[in-house]
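# With the input below, show me the fold.
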Amino acid sequence: MRIDQVALLPTYVAAATAVLALLVDLLVPGRRGAVIGATAFGLAATAATAIGVGLGLGDAGRRTAFCFGPDQCSLVSDPAAAAVGAAFAVLALGALALSVPLLRTGEVPVGEYCFLLACSLTGAVVLGGARDLITLIVALETLTLPLYLLVGIRRGAATGASAAVTFFVVSVVSTAVALLGAGLVYTATGGLHLADIAHAGASAPELRPLLKVGMVLLLAGLAFKVAAVPAHAWAPTTYDGAPLPVAAYLSTASKLGGVVALLLVGVVAGGPVLATSGLTLAVLAVLSMTVGNLVALRQRRMVRLLAWSSVAQAGYLLAPLGALLASGGRTPDAIGLVVAATVAYALFYVVLEFAAFAAVVAARGSTDGGDITDYRGLARRSPWVAAVLVIALTGLAGLPPGLAGLFAKVAVVRALLGGDAAWLAVVVALNAVIGLAYYVRVVATLFAAPAAAPLPPDSAAPASVGAQVRVGWPVGVAVGVAAVVAVLLGFAPQGVLELAAFFR
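Now for the predicted structure:
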């Protein structure tokens, strides 16, 4: 077995960050700031290490670990894996910044919180370079398992416990389905490495029926991570019951992890059964975007609206990949183009979704997103926070000034038309129009006049409505950086597509 320790450096740094958080919490009791600072340093070091390894690959273009042959490596470090690891580390750092006010109040045990966040990052870093089914599923579960505890970690919050249980139960069922699919794939091909699965499926046509069933189950199980229908019902309850910084990380990191896993399984391993893999993803895409948008129209709470919106966004993410694969894949260049469009849309979505949650934290605090009506007049009370929320929501809707979302929608539709999937492009366009209704409704609420304050019982003084929430400078930095990145991405769509080309 051949192991390149340099390829494992980002994983080592992420795991060391988790241990560091526990040690600092143990050795410096009562100093929450020390634990937060040490964890932030470790998360930044993980991002820097991933980028450094990616830039230092040299002419070879990749490093490998746990190899039994030229194409039988369990872990690969290449530019795509480095980019994935750095993206996850930045998301974790942003979630930690949003969590600072919550951690300072003592509602959440800071050592355990930082430890679990770093553990989740460790799985995410491994996921980007996973090249066999065992490594991929273990990495994905390592990314997800700490989130069960983070969702319900707030002391005395019954909604958090309920959300955590819902998340756990649905996740267990989805993981069982994915493992059943992986078992059938292994039975049909006799291999666990993605390259071996693709080769065995191509050389043994008589095994394809069993391989097709296994791939469908595996993809359906992995769809849970992106909150795609039918494994979507956990998202609204979990997002609304979790602390808002945890919901921000869950809605972005879990979605990105699911996209990476679906790309690896659907494209790399599923080569011989591209049509079956693609048809499965296309059906999931249509159901997700339609159900997500229609249910979002009836939401009254902000976080639940963002949750159902994320279900619809999962459909947009899966649409181009599913359409092209369902048509048989055509050429490697065509597949590469669609994969790049999918990754680019995932990047746009992650930035805009995180910006939306960051603005909600700045407007409402870290514990409860409140009703949509609570945001009436936010543009007058906190114009900068309202501006960030407007950019994020219009971007998710595909409207200016959120140009990032506009170009993301254009990239998806262009990929669908290029793959001769005009019918799916029409579905995407219709759902985008439906989505405008609830996004524009929220934006209009931000600029509406504040509602009159009701008189509290036994008092003649009016209650404060929409009072300014005091947040620390880390939240302000996270909101500002997310907004700046969202705006810059909107003006550099071609650069994002070129970056996403690493995943071809």
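
# going forward, measure contacts between C-alpha atoms and count neighbours the same way
Will do.

# Is it correct that residue 453 is in contact with residue 467?
No: using Cα atoms under 8 Å, residue 453 makes no contact with residue 467, being 11.2 Å away.

# Residue 289 against residue 316, yeah?
Yes: counting by Cα under 8 Å, residue 289 sits close enough to residue 316 to count as a contact (6.6 Å).

# between those two, what contacts are shared?
The overlap between the contact sets of residue 289 and residue 316 (Cα atoms under 8 Å, 6 or more residues apart in numbering) consists of residue 428.

# all helices of the stretch 201-350 of the chain, in order?
208-222, 234-241, 244-249, 255-263, 274-296, 302-326, 332-364 (DSSP state H, counting those that start in this stretch).

# Now residue 98. Nearest residue, chain neighbours left out?
residue 475 (4.9 Å; Cα to Cα, 6 or more residues apart in numbering).

# And for the closest residue to residue 432 other than its chain neighbours, the neighbour number?
With Cα to Cα, 6+ apart as the criterion, residue 432 has its nearest non-adjacent residue at 6.7 Å, and that residue is residue 397. Residue neighbour count, defined by other Cα atoms under 10 Å, stands at 26 for residue 397.

# Could you pull up the residues touching residue 366?
Contacts of residue 366 by Cα under 8 Å, 6+ apart are 98-99, 101-102, 243-245.

# One more, please, to line up against the first structure:
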Amino acid sequence: MTGSLVQSIDHVALTPAYLAAGTAVLVLLADVLLGRGRVTLAVAAVGAAATAVGAAVVGSGPTRRTFCVGADCSYVADSRSALVAVVFALLALGVLGLSVPLLRTGSVPTGEYAFLLACSMTGGVVLGAAGDLITLIVAVETLTLPIYVLVGLRRGSLAGAEAAVTFFVVSVVATTLTLLGAALLYASTGGLHLDRLGAIFADRPELTDLPLATVAVALVVLGLAFKVAAVPMHAWAPATYDGAPVPVAAYLSTASKFGGVVALLAVVGDALPETVTGPVLALLAVLTMTIGNLVALRQRRTVRLLAWSSVAQAGYVLAPLGVLALAAGRTEQAMTAAYAAALAYAVFFVLLELGAFAALVALRPAGADGGTVEELRGAARRHPWTAAAFGLALVGLAGLPPGLAGLFAKVTVVRSLLTGGAGWLALVVALNAVVGLAYYLRLAAVLWAPPAASGGSAQAGAGRPALVVLVVLAVATAVAVIVGFAPQIVLDVTAPR
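A predicted model of the protein is given here:
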């Protein structure tokens, strides 16, 4: 390739990625040179906050592109990528706060924990700006690989080791599918940049008649669907969540799922042909929300209930993507509504899910697992404000007021489905939302139920929660309330590029 076609690197566009990667390096140096857990955590927290600020500043300006060859760019920094980077940075910051009680127990090494979290954050920051399949896949794996270790990092935990191995094995298979799909796409189209792939399929619709191209598209979609725990790539989620430390489960439930949504949005919205992805995504959405809700009804362990509910939530996120890809709904208005609905729902879900896990960490002893639903009985009598925040997150996930963020998210999804002409899918979403009410309200009701006669469950969460955990819970709850009253804050930056 000639030098005239290659543009200079835009370091301003790369500033959020530099800040995130620099945070990981500084955390490693602080741990090696100083060996003090508090200093290491402080460095990680300051770095995550700086990454969020840097991403917001870059995103407030004009769209910036770098690593370009002609019109094809591998890195695109705009308002959407800034939103993704800010969400990942704040998630890392919040999970660091939730992890303080766990780290104080000494069961998890502080330096390694903070370093892995910073590395994962770096992958998330780059993911939002990825402009080609290779950058996107590398970013997804950079986001995911450290989580394998985080899940099994707790010393002496057999459940954690088993969960980490399960997550690793299934994830390797999913990554293999995605890479194979990308290779077959390149073989059939000669392109890897997302915009170029979209243009090639638009100019040459006959490519979708080739079995090679059809298989390639299906493999990419199925491989990325693993990251959101979509059926049938969902079986790893409950065991992994339950075996991991609760703060790691919180990060896995939010960051990994959000990363999968962003990756799917990128390939479905910009690159892949709608005639193939539409039926696949619509089917995945129906199966995922239905199976997730039905299995969640039977759960008695709190983290497993939240895990299965997050599977169902993934179905709600995938539903607008099906409309986005369906040829019948491929109008500009339908595309904009579907794109905004999927990304906005993912952001609202992340806020509410983080709040639910933060409340669970606050109500459980330091370093303990999530326990059973019955062990939370009467928690509101001991910690009324924490239980209130937990209840608000649960009713928000159920889509009920006063959890306006969750209510607005579901309304946005249903509205986008109706705009795209998929009324049948909107009906499936509505029916599943009704089913989800049963287990969300059951868990919320347990918090205010009278303690058991023996008093055992009443004491399960005894003890004052750590201040930093309460701060994370308060901030997550406050942000969820704010975006519930002013959802346009999120929707303004979720429209397609």
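
# Could I get the contacts of residue 366 of the first structure in JSON lines, plus columns for neighbour count and distance to residue 349 of the first structure?
Shown next, in JSON lines, are the contacts of residue 366 of the first structure (neighbours: other Cα atoms under 10 Å; distance: Cα to Cα, whole Å):
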{"residue": "98", "neighbour count": "32", "distance to residue 349 of the first structure": "19"}
{"residue": "99", "neighbour count": "27", "distance to residue 349 of the first structure": "21"}
{"residue": "101", "neighbour count": "21", "distance to residue 349 of the first structure": "25"}
{"residue": "102", "neighbour count": "21", "distance to residue 349 of the first structure": "25"}
{"residue": "243", "neighbour count": "27", "distance to residue 349 of the first structure": "21"}
{"residue": "244", "neighbour count": "27", "distance to residue 349 of the first structure": "18"}
{"residue": "245", "neighbour count": "29", "distance to residue 349 of the first structure": "17"}
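
# can you list the residues you listed in TSV and add distance to residue 340 of the first structure?
Shown next, in TSV, are the contacts of residue 366 of the first structure (distance: Cα to Cα, whole Å):
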residue	distance to residue 340 of the first structure
98	30
99	32
101	37
102	37
243	33
244	30
245	29
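
# Check these against residue 495 of the first structure and report the nearest one.
Among these, residue 98 lies closest to residue 495 of the first structure (Cα to Cα), at 28.2 Å.

# ok, now which ones touch that closest one?
Counted by Cα under 8 Å, 6+ apart, residue 98 of the first structure has contacts 245, 358, 361, 366, 474-475, 478.

# Look up how far residue 215 of the second structure lies from the counterpart of it in the second structure.
Here residue 98 of the first structure is matched to residue 98 in the second structure, going by TM-score structural alignment. Residue 98 of the second structure is 42 Å from residue 215 of the second structure, where distance means Cα to Cα, to the nearest Å.

# Repeat that for residue 345 of the second structure.
29 Å.

# which of these two has more neighbours?
residue 345 (31 against 16).

# Spatially, what comes nearest to that one if we skip its sequence neighbours?
That would be residue 409: by Cα to Cα, 6+ apart, it lies 5.0 Å from residue 345 of the second structure.

# same check, this time on residue 425 of the second structure
residue 417 (6.9 Å).

# my guess is the one you found meets residue 320, correct?
Yes: with contact defined as Cα under 8 Å, residue 417 of the second structure reaches residue 320; the gap is 6.2 Å.

# which residues do these two both contact?
Common contacts of residue 417 of the second structure and residue 320, defined by Cα under 8 Å, 6+ apart, comprise residue 338.

# quick one, which of those two is more surrounded?
residue 320 (35 against 28).

# what's that one in contact with, if anything?
With Cα under 8 Å, 6+ apart, residue 320 of the second structure has these contacts: 338-339, 341-342, 413, 416-417.

# Kindly report the same for residue 365 of the first structure.
101, 469-471.

# could you redo the last one with a cut-off of 10 Å?
98-99, 101-102, 243-245, 358-359, 468-471, 475 (Cα atoms under 10 Å, 6 or more residues apart in numbering).

# now do residue 331 of the second structure
Per Cα under 10 Å, 6+ apart, neighbours of residue 331 of the second structure: 324, 337, 419-420.

# repeat that with 8 Å
By Cα under 8 Å, 6+ apart, the contact set of residue 331 of the second structure is residue 420.

# same thing with residue 156 of the second structure?
Going by Cα under 8 Å, 6+ apart, residue 156 of the second structure touches no other residue.

# Out of the contacts of residue 98 of the first structure, who's the most crowded?
Result: residue 358 is most packed of those (other Cα under 10 Å), 34 neighbours.

# counterpart of that one in the second structure?
In the second structure, residue 358 of the first structure lands on residue 358 (TM-score structural alignment).

# and the closest residue to its match other than its chain neighbours, what element?
Nearest residue to residue 358 of the second structure, sequence neighbours excluded (Cα to Cα, 6+ apart): residue 473, at 5.3 Å. Residue 473 of the second structure belongs to helix 467-485 when assigned by DSSP states H and E.

# For the helix or strand following that helix, name the packing helices and strands.
Proceeding N to C from helix 467-485 of the second structure, the next assigned helix or strand is helix 488-491, under DSSP H and E. In terms of contacts (3 or more Cα pairs under 8 Å, 6 or more residues apart in numbering; DSSP states H and E), helix 488-491 of the second structure is packed against helix 332-363.

# Next, the buried residues of the helix it packs on.
334-363 (16 or more other Cα atoms under 10 Å).

# next one: stretch 63-81 of the first structure
Using 16+ other Cα under 10 Å as the test for burial, stretch 63-81 of the first structure gives 63-65, 67, 72-81.

# Could you export those to TSV, including columns for distance to residue 427 of the first structure?
TSV is the format used below for the buried residues of stretch 63-81 of the first structure (distance: Cα to Cα, whole Å):
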residue	distance to residue 427 of the first structure
63	41
64	41
65	43
67	43
72	40
73	39
74	38
75	37
76	37
77	37
78	35
79	34
80	30
81	32
